[in-house]
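Colleague: need a structure here:
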Amino acid sequence: MSLFIGLMSGTSADGMDAALVECLPHQPARLIHAIGLDYEPAFSNQLRELAITAQASVEELALLDRAIAKISVQAVNQLLAEAGKQPADICAIGSHGHTLRHKALRQQKLEEGFSWQVGDPSWIAEHSGICCIADFRRRDIAAGGQGAPLVPAFHQECLSDSASPRMVLNIGGIANLTVLGEQLAGFDCGPGNALMDEWCQLQWQQPQDFNGERAATGAVIPALLEQWQQQGEIHTYLQQPPPKSTGRELFNLDHLAINTGNHHEGHYHPEDVLATLSQLTANTIADAVRRFGHADGDILVCGGGVHNPDLMQRIRAALPGHTIDSSAVAGIDPDWMEAMAFAWLAYRTLNQLPGNAPKVTGAQGFRILGGIYPA
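Modeller: Below you'll find the model as predicted:
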């Protein structure tokens, strides 16, 4: 058998992606079918709040672990039904789970690094009838790595056949950049959609700025943009060389002191603040490319940000020497890249092959990732 399922619940906390992928030796992974399940708004809000505040009881966390697992099984069942497959047709599920907190290594203090994902893999295996592979990040961390990002190894496997310099930019809740080549590099380069989405939820009770329409009507506020880019911890992170990874604990509105209350941003038009947040995302991406990426060549974009024309226009304007397109031009649907990656990582684990890229994560060497939970 060669079919694997990848499950991904990303930093945006808006839903669960499931991808059915064919993985064969010495061949690129091939997408067979994919679906996305949207979370209920209250559940999304709960996940987003926990990612920032980390305030929850043990019982609440245990129930959340189960809730993500149940949604995972629902996604698997729907995917199988639409693809006309049975559990017996699938080798394994690669479940990323949902990240509640990612705290990367700092100053080589091994004991400080951890990454915590919920989504009980025993429940997934039991109720899907399919072997589940999960907990991909902690072995890399145990080996001295960041535990993230893991997807650059998949990018290298599937997208490194270009004759010209090539990079992959994933714009999810957090943006991460993969620099393909003999010296593979990859790292979280700053906020993706997270800050813009949070502002839309706060101002208009909308999950996101659909098609970037609201930001396109706003005007960037230069003083505010400069203030955010120079904010202490954020500035330190942006200037830090790879390997590096981050999450919502750093990039959130409270950290930027944005609020609808008595903060000084209150007199700005909401659309102008949104446009400034969009420009912040574009600037941090462009700065990462200029400092650590190829000087020219192609940038393939995946993740939800590829569907935001305002953001894409800002990135293109900031990087005029690069050709910036959806990863679809290279044959991979931008909406399913990460779910495909975790199907591929499950294939690697089941075949006793390493799944990390030490030069990306900073681990002491290649490691087989994840725990195997038989059906």
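Colleague: Please make it C-alpha for all contacts and neighbour counts, starting now.
Modeller: Will do.
Colleague: in the stretch 51-200 of the chain, which spans are strands?
Modeller: 92-103, 114-118, 132-134, 166-171, 174-179, 185-191 (DSSP state E, counting those that start in this stretch).
Colleague: Next, find the distance separating Gly355 from Gln146.
Modeller: Distance of Gly355 to Gln146, given as C-alpha to C-alpha, to the nearest Å: 14 Å.
Colleague: list the contacts for Cys132?
Modeller: Counting by C-alpha atoms under 8 Å, 6 or more residues apart in numbering, Cys132 touches 92-95, 121-122, 124-125, 372-375.
Colleague: could you redo the last one with a cut-off of 7 Å?
Modeller: 92-95, 121, 124-125, 372-374 (C-alpha atoms under 7 Å, 6 or more residues apart in numbering).
Colleague: Ok, Ala19 next?
Modeller: For Ala19, the contacting residues are 5-7, 33-35, 336, 339-340, by C-alpha under 7 Å, 6+ apart.
Colleague: and Gly355 and Gln146? which has more neighbours close in?
Modeller: When neighbours are counted by other C-alpha atoms under 10 Å, Gln146 comes out ahead of the other of Gly355 and Gln146, with 32 against 25.
Colleague: another one to check against the first:
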Amino acid sequence: MRVIGLMSGTSYDAVDAAAAELQLVDGVLTLRPLGMVSTSYGGGLRAALTAALPPAAVPLAEVCRLDTGIGRAFAAAAVRADRELCGGRGGLVASHGQTVFHWVEGGRTHGTLQLGQPAWIAEATGLPVVADFRCRDVAAGGQGAPLVSLVDLLWLRGRPGRPVALNIGGIANLTAPDGTAFDTGPGCALLDAAVREFSGGRLAYDADGALAARGTVDQRLLDRLLAEPYYRRPAPKTTGKELFHHGYLRAAGLFDGVRPEDALATLTLLTARTVADAVTSVGATEVIASGGGVRNPVLTGLLRELLARTAVRTSDELGLPAAAKEAYAFAVLGFLTAHGLPGTDPRSTGARRPSVLGSLTPGRDGFRLPPPAADAPERLVVDAAARREPCVPGSGG
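Modeller: Have a look, this model is predicted:
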């Protein structure tokens, strides 16, 4: 089955569409990457999304407009992926949507909201769509995140030592081989928020870490930021921009006379420190990293320095492009749903039971999905030899 995975993460810089040929035989799920296309949100839509995210309060009319605009943007990305990567022969679209709120109180997730109405995708492509993945895990008592942990567990099974999958997006998360999985804290979220403030909105992120590289870490500010209680909470746990946003930085005094370069150097080390502490806490012997954060050489350099005794490599070395790994993961989750198979591991999310994820929107010909699979996959194998080069990657933050 050819599945198109759609993803826009907590940096909301682009819609990534990754296409994969997926086949399940004798407990082995084989993924043949067909490539990735990435399309930036239009300036008006991205500005509206930025204005609507926590801690902002928005009217329902704006939520409706965003749901429609994001749905259309995802639909355009899916059409392009089907045409350019699948030759017009895609079988299913798996859409993560755009997270706009993750409701966490007292260490428990009560709800989650992803916008991007899947009906626009089904109408534009003619394909059935699996969407709204996170809610079922939350309803089963889980955190709803990190939702790609089952894919990571299948993918890294059999590697020597104790490999850990790490994704550095707006929020960073990891998965350990015993099923432990959690958000470590901010990936690029605070960095991006600071860059936008210091540049008056001209810049969306610190390209190549160039600004941070010119700064000096402010130790008092770093200590203040590291005092955040979230870092000491036990797993499973999840967080998001509901906590780590522009207002959080203002309350911490980041904009009170701190040089922009020093502030960014401090925030870059904050991300590296909290990620490294999390990696160390699970006894990792190897880190397989992905996400937009791996394109920041200052951040990855600090991470390698802090994890000097632990190998740190990118997912590209294992056949999945770092920029597209989460989109491919949602293609896998969509495939599992289409075959009636659970897409979660309760050890990772804290749910009471594994769940078949998402809601189905029929394609032009209705629900022409395969019969339920008899057995769940035991491992995931990436057939890297079949991978095409990604097409027109997004800007990234």
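Colleague: Once they're superposed, tell me the TM-score.
Modeller: Overlay of the two chains. TM-score (TM-score structural alignment, normalised by the length of structure 1): 0.92; 358 aligned residues with a C-alpha RMSD of 1.6 Å.
Colleague: before we move on, back to that, which ones among the contacts of Ala19 of structure 1 map onto strands?
Modeller: Using DSSP state E, the subset of those located in strands is 5-7, 33-35.
Colleague: Which residue of structure 2 sits opposite Leu195 of structure 1 in the alignment?
Modeller: Residue correspondence to structure 2 (TM-score structural alignment): Leu195 of structure 1 is matched to Leu190.
Colleague: The contacts of Cys132 of structure 1 into a markdown table, with extra columns for neighbour count and distance to Gln205 of structure 1?
Modeller: Shown next, in a markdown table, are the contacts of Cys132 of structure 1 (neighbours: other C-alpha atoms under 10 Å; distance: C-alpha to C-alpha, whole Å):
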| residue | neighbour count | distance to Gln205 of structure 1 |
| --- | --- | --- |
| Ala92 | 29 | 38 |
| Ile93 | 33 | 34 |
| Gly94 | 35 | 33 |
| Ser95 | 31 | 30 |
| Pro121 | 29 | 33 |
| Ile124 | 29 | 33 |
| Ala125 | 21 | 36 |
| Ile372 | 20 | 40 |
| Tyr373 | 18 | 39 |
| Pro374 | 15 | 42 |
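Colleague: quick one on the thing from earlier: what's the separation between the match of Leu195 of structure 1 and Thr175 of structure 2?
Modeller: With distances taken as C-alpha to C-alpha, Leu190 of structure 2 is found 22 Å from Thr175 of structure 2.
Colleague: more neighbours, those two?
Modeller: Counted by other C-alpha under 10 Å, Leu190 of structure 2 and Thr175 do not tie: Thr175 has more neighbours, with 29 against 26.
Colleague: can you tell me which residue in structure 1 aligns to the more buried one?
Modeller: Using TM-score structural alignment, Thr175 of structure 2 pairs with Thr178 in structure 1.
Colleague: One more: Pro346 of structure 2?
Modeller: Match for Pro346 of structure 2 (TM-score structural alignment): Pro358.
Colleague: which one is its match nearest to, not counting chain neighbours?
Modeller: Gly365 (5.5 Å; C-alpha to C-alpha, 6 or more residues apart in numbering).
Colleague: and the one you found, how many residues sit next to it?
Modeller: Other residues close to Gly365 of structure 1 by other C-alpha under 10 Å number 15.
Colleague: Could you tell me whether it really is in a strand?
Modeller: No. Read with DSSP: H, G, I helix; E, B strand; the rest coil, Gly365 of structure 1 is coil and lies in no strand.
Colleague: so it touches Gly355, yeah?
Modeller: No. Applying C-alpha atoms under 7 Å, one finds Gly365 of structure 1 not in contact with Gly355, separated by 10.7 Å.
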